[in-house]
Structures are given as C-alpha cells and as structure tokens.
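Visitor: have a look at this prediction, sequence included:
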Amino acid sequence: MLEIGVQRKDGVVSSEARNVPIPEPAENEVLIKVVATDSNPKDWKASARPVKINQGDDIAGTVHKVGKNVHDFKPGDRVAAFHRMFAPSGSYAEYAIAPASTTFFLPPNTSFESGATLPLASMTAALALYQHLGLPAPWNPVPKGKRVPLLIYGGSSAVGTFALKFAKLSGLGPIITIAGGGAEFVKSINAADYIVDYRKKNVVADVQKILDDEGVKLHHAFDAVSEHDSWKHVLDLLDKEGSERGKITMVDPPEPMVSEWPQGLEFSRVFVSSAYGEPHQWCNEEQAKVHRDFAYVFYRYMTLLLAEGRFVPHPYEVQPDGLLAVEKGVQALYDRKVSSKKLVYRVADTPGLDKYQ
C-alpha cells in the first residue's frame, strides 16, 4: 500500500511516497481503509525529526479488520478515528490503525471528508473544557438561570471552533472568544456571545469591559493557540481573588511560563494523547485513565450529535492529488497560510495509486 512519510528541516517540508505492507491491528485496535484524512498543526511541529514519518492522525474511512478484543465494529462500518500519535500506521496511507476506544461511527449525514476534520481537534477541545477546566458536559448542561463565563483564545482555529461549539451545547455563557483574521468565520458559526479582535491591541481592556458589563468574573479560560504570548492576555483577565480559583488550560505553553505563573490561578496543559490513556507532564497515570474513558464516551456521543444535526464538523478544502498533497499541506500550515479551515486529502485522488500493491 502507499504511505507518505513527512519531514521538516530548516523550515522546508519534504515527503516520501513508499510502498509498505498493510498493517495488522493489535487485539484492541481497528484497521481502517482510509477514504479521507487531513493535517493538523501538530504535523509540522512533529516533522522536525531525523526520518520521514507517517504522522497523520485523523482517519475517516471504512473498517477493514478488527483485533480479537474489538466487538464494537465490523468490516464495512463507516467510521472516523484518532490514530495513536507517533505510532506506526498513521492516516497518510491507504490503510491506518487506531485504538478501538478512539474510533467512532460516522452517520450517513456526515461525509468522510467532514469526518476527517474531527478526531484530533474536537477531542483536544473536549478534554480542555470537560477534563482540564471541569466544565459541565453537553449531556448535563448549565442549569437555566446560572451563568458560567468562558474565554477562548483562538476561536477561528479548528480546536478553538470546536471548543466554542461544545461550550454552546453545554449552556455556558457569556462565551467570549479572541480572534483575528478569522473573526467573520467565528461569527458565522453562531457560538460566541462576544468576539474580540486581537489586532486592535486592546484585548484585555475590551474583554474586561464585557465582563464588567455582564456583571461576571472570569474563572475559566482556554488558550487554543498558545502563540505570541496569548496566554499573558488571559492571565490578566482571570479572577485571582474570589473563592473559586481561576483556571486556564493551553494547547502548547512555552516552557518558561511555568516559572512566571501567578499565585491564585490553576494552570494545565491539554495534550490529546491522554485520549487513549497515555500520561504526560500535566496528566498523571490515574488522570490519563479517566481521560481515556471520557474520550470513549465523548467520541460516541459525537456520533449522536452528528446524526441529530446538533453539531457540525469543521470547514475543509480538498487538496488536489490526494496523499501526494500532504507535503504542500503541512508546509502551508508551517507557513501559517491556513485559517478557518482544514486541508483534506482524498486517498482516491492520489495519482498512480495502483502502483502501490
């Protein structure tokens, strides 16, 4: 089968098309025939390695084979899945492997291309809101009459957009998001109560005025981009004096930040590997097990939301030449040329696919 390996060196992304055997699923894994996949910012960050690796993580396709302990799925099922990051058999290939626990059904009203936008980014948002910040889940939303404000920095990113949609389903509010060039897109999804344009240079003052006008204190914030000192704006806005500690979770915090952390605030990093039970610096082994169980439930809940039309995937743009476009796609992400959409690759669009048997 065809597999694409990706590498970045000195700011330049390169790739390698190679012929490899179809992998075999382990006892708790699912082998999926990939119809569509996409790229995430993690891909350019992870590509600075000495070898070219198949690091795609978002799988959408049909089940081809299951491990002996897998009873949820059978060959032919339409699914999307989150591949175990940095493990072999990623989604930049004709067939990919995923844990059964991070695989979920795609209902008939959801295309494979749309399904490919979901696994990594949506789960990052879900873990941030419901595990790290401890906010009410959509199936047990905030009671009417109660107010739980939330600030999301980077609302036009895929992760930020999913967080906005989940926050609205959870009945949070006021929901405030900070965005730039993607502000019009964020407005179109109708999930934020307030949108603040960071390019106007008055982020803290503008958000504080919203909080004051609403008569609320901010105790929950999610930095979905973690770039250009975005977190510093959030710290200035979180309540540090009330009985409830202000909480912020981030996708990719700079290391020196930890030593600069002010008293009275709770910090965490969301790293989506905990969705399949892998602990990390900000999530111990016991917490990772909880995250794994939560991910199992939430992925299946997303199937219900999709089927009922209460939740829609992220906008996408199909790239020409299928998997051979992965190199250009990852380069575009590295060059910050992608906004408010995901780059999707259809395996069937790959030229010369029949050469890889």
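Guide: That came through fine. Numbering: from 1, shown residues only.

Visitor: all contacts plus neighbour counts: C-alpha atoms, from now on.
Guide: Fine.

Visitor: number of residues surrounding Asp252?
Guide: Using other CA atoms under 10 Å, Asp252 has 15 other residues around it.

Visitor: and if you look at the one 3 residues further on?
Guide: As a burial measure, Glu255 scores 8 neighbours (other CA under 10 Å).

Visitor: second one coming, line it up with the first:
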Amino acid sequence: MPKLWAPQASPSNYGDDLSGYIEAVGEDVLGFNKGDRVAAFHEMGAPHGSYAEYSIAWAHSVFHLPTRITFEEAATIPLAAMTAALGLYQRLGLPLPWSTTTAPLPLVIYGGATTVGSFAIKLAALSNIHPIIAIAGNGTPYVNTLLDKSKGDMVIDYRQGEIHILEKIKEAAGDNPIIYALDTVSEMNTLRTIDRALVPSKGKIANLLPSSPENKLSSELLFTMVGTVHASKPTKPWPVLGDREFGTLFFSFFGRGLQEGWFHGNPYEVRTGGLDALGQVLRDLEAGKNSAKKYLLKIAETKGNM
C-alpha cells in the first residue's frame, strides 16, 4: 500500500490490522470484555493505530477469536478480508455466502495472490461463485490451492501478456457472459485488460484505487474503499450508506467462520525486531519482494519495550 512508504510531514501511526487481548471497553459496549481474544480493524487515519502496544478500535469492527487461531493468523484478516467483502457484495452485488448461486457466474479477480485477492477467492467460493478466474504471477502456486478446478476455476499468469490473459478468461468462462470483476491492482493497464474481457457496456469492475479520468472504459467502475465501514453517514466521494452496517455483519461473520473452521487467514511471515523492523518491511514491500503473504510485526519485540 503506497501510503505506508510515502514520506509523511509528521509522525504517523498507520497500522490498521490488529489482534490481541482486550485491555478495556468503552461505555455501553456490549459483547466484549477485558481479556477477550480479538482481532480488529482500526479506523483509518484516526489516532491510536496498531503500530503501538495499545490500539483503539470501534466495537463494530472487532471480532472474537477462538483459542486455536493465533494472533498472527488473525492479524491478516480485518482490512483485507473486509475490502474483498465490500468489493464482491456491496459494490458488485454478488450473491452472499448464505444465499448462494446455483448457476455458473464467472468472476475475474486480478491480483489473486494479493491478500485482498485471496480473501476474495475464499469468499466467492463460499458463495458458490464459479468459475473463479484469478490472474496472478509469482503467487500462482498459492492461488491454485484456493481454487476448485472441478468447477472450472482457473489461474492465469499475467506475465504471459494481455492476449494470453484474454484468451484464457474466455476459455474459462465458456458460453457464460463475463460481467463481474474485482481488480486488486487497479492500475490503468489492469483495468483496461479486464474491461476488454467483460461484456461491453454491461461489465462491472470493483477497483481499489481511484481511476484516472483518462481511463475511458466500457465497464462501470465501482470504487471500493474499506474505510467506509467506519462512516457514520454517507459523504462524497467514498462512504456509502449501509457500508457500516455491512461491516458490522461481516466482521461477526469472519469470527463465526474462524470458530467453525470454514474461514481462515492468509499466509504470513513474522519479521523479528518489532517496530525496529518496520522500515525494512516497507522497503521490501515497495521493492515488490512480497508475494502471496503478509508481513507481521510483534510490538513487544521493539527495543526498549517493557
């Protein structure tokens, strides 16, 4: 995420994924108590983010963790899984996991090995959405573990070029119209490639970065900003009425899935050194050294932390 390594005018605490024990609860908070094991999505841009020993999160974006789920696995979930859920269900309007589709419904996911993309694959599978057509590169082996080839799912290597991508998308979809896509990369070239694969003037693309006005597409772009789950009312250009309520429901859904074993976090790598390792982690992200996993830091390992 570019915001993490862009120069800042003043010190900032940008961490938004967190997990641990509840130290205190606010007035009138129900369902949570001191000592509970939880994960949470911190409000983006607000004080007291997760790059500290203590963080603050709104109760509606916190979910319980069963004892068998590690804090490390749980920390991979909040922001990325919610972004995927918003894109698939609030923006694209795809069938929810408790109201699954029974007919073929092709879904293109560009960036299937990204943390958002892999959660999107997991959620789409819960909704019985197939074929899932994932586009990836170095993370292809991991993506293959998430797909069901017996239902037509396919991973396409973007490094083979646009012509190859378009041919394989058409092959995977068969005679079914291709209308829906989630672009976790959301660059001009990825959006244009997806647009060419979708039904002209009917395609819908959930994109995670604002698109340039120069990017003229036939498909409808549906901007997905995960911070809208913390919006108390709709304000332009991002928050959408209902996103807060949707987020409340889906964070609870993630917790239930972890408890019952049908939902899991993503692969991760714990970097030693706590916050002292943050600079190198961000440089590695910027250099593109990460593939199909999330970097985690344990704040307690920071030098001088007591």
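Guide: Alright, I've got the coordinates. As the structure is a prediction and not an experimental result, all values here were calculated from the model.

Visitor: show me what Tyr14 of structure 2 aligns to in structure 1.
Guide: Under the alignment (TM-score structural alignment), Tyr14 of structure 2 pairs with Gln55 of structure 1.

Visitor: now that match: closest residue in space that isn't a chain neighbour?
Guide: Nearest non-adjacent residue to Gln55 of structure 1, counting by CA to CA, 6 or more residues apart in numbering: Gly90, 5.4 Å away.

Visitor: what's the burial count for that neighbour?
Guide: If you count neighbours by other CA under 10 Å, Gly90 of structure 1 ends up with 28.

Visitor: and the aligned partner of it in structure 2, how close does it get to Leu92 of structure 2?
Guide: Using TM-score structural alignment, the partner of Gly90 of structure 1 in structure 2 is Gly49. With distances taken as CA to CA, to the nearest Å, Gly49 of structure 2 is found 30 Å from Leu92 of structure 2.

Visitor: quick revisit: pretty sure the match of Gly90 of structure 1 sits in a helix.
Guide: No. Counting by DSSP: H, G, I helix; E, B strand; the rest coil, Gly49 of structure 2 falls outside a helix, being coil.

Visitor: rewinding a little: hang on, the residue nearest to Gln55 of structure 1 packs against Asp43?
Guide: No. Using CA atoms under 8 Å, Gly90 of structure 1 is not in contact with Asp43; the gap is 11.4 Å.

Visitor: any common contacting residues for the two?
Guide: By CA atoms under 8 Å, 6 or more residues apart in numbering, Gly90 of structure 1 and Asp43 have these common neighbours: Gln55, Gly56.

Visitor: Met82 of structure 2 versus the match of Gly90 of structure 1, what's the distance?
Guide: 17 Å.

Visitor: kindly report the same for Glu260 of structure 2.
Guide: Plainly put, Glu260 of structure 2 is 19 Å away from Met82 of structure 2 if you go by CA to CA.

Visitor: so for the two, which residue has more residues nearby?
Guide: Neighbour tally, Glu260 of structure 2 and Met82, criterion other CA under 10 Å: the higher count belongs to Met82, 25 against 10.

Visitor: counterpart of that one over in structure 1?
Guide: Checking TM-score structural alignment: Met82 of structure 2 goes with Met123.

Visitor: hey, where'd the strands end up in the stretch 201-306 of structure 2?
Guide: Assigned by DSSP state E, counting those that start in this stretch, the stretch 201-306 of structure 2 shows strands spanning 204-207, 220-223, 268-271, 294-297.

Visitor: and the third one, which stretch of structure 1?
Guide: Residues 316-319 of structure 1 are where strand 268-271 of structure 2 aligns, taking TM-score structural alignment as the criterion.

Visitor: so which bits of that stretch are buried?
Guide: For stretch 316-319 of structure 1, a neighbour-count test (16 or more other CA atoms under 10 Å) marks Tyr316, Val318, Gln319 as buried.
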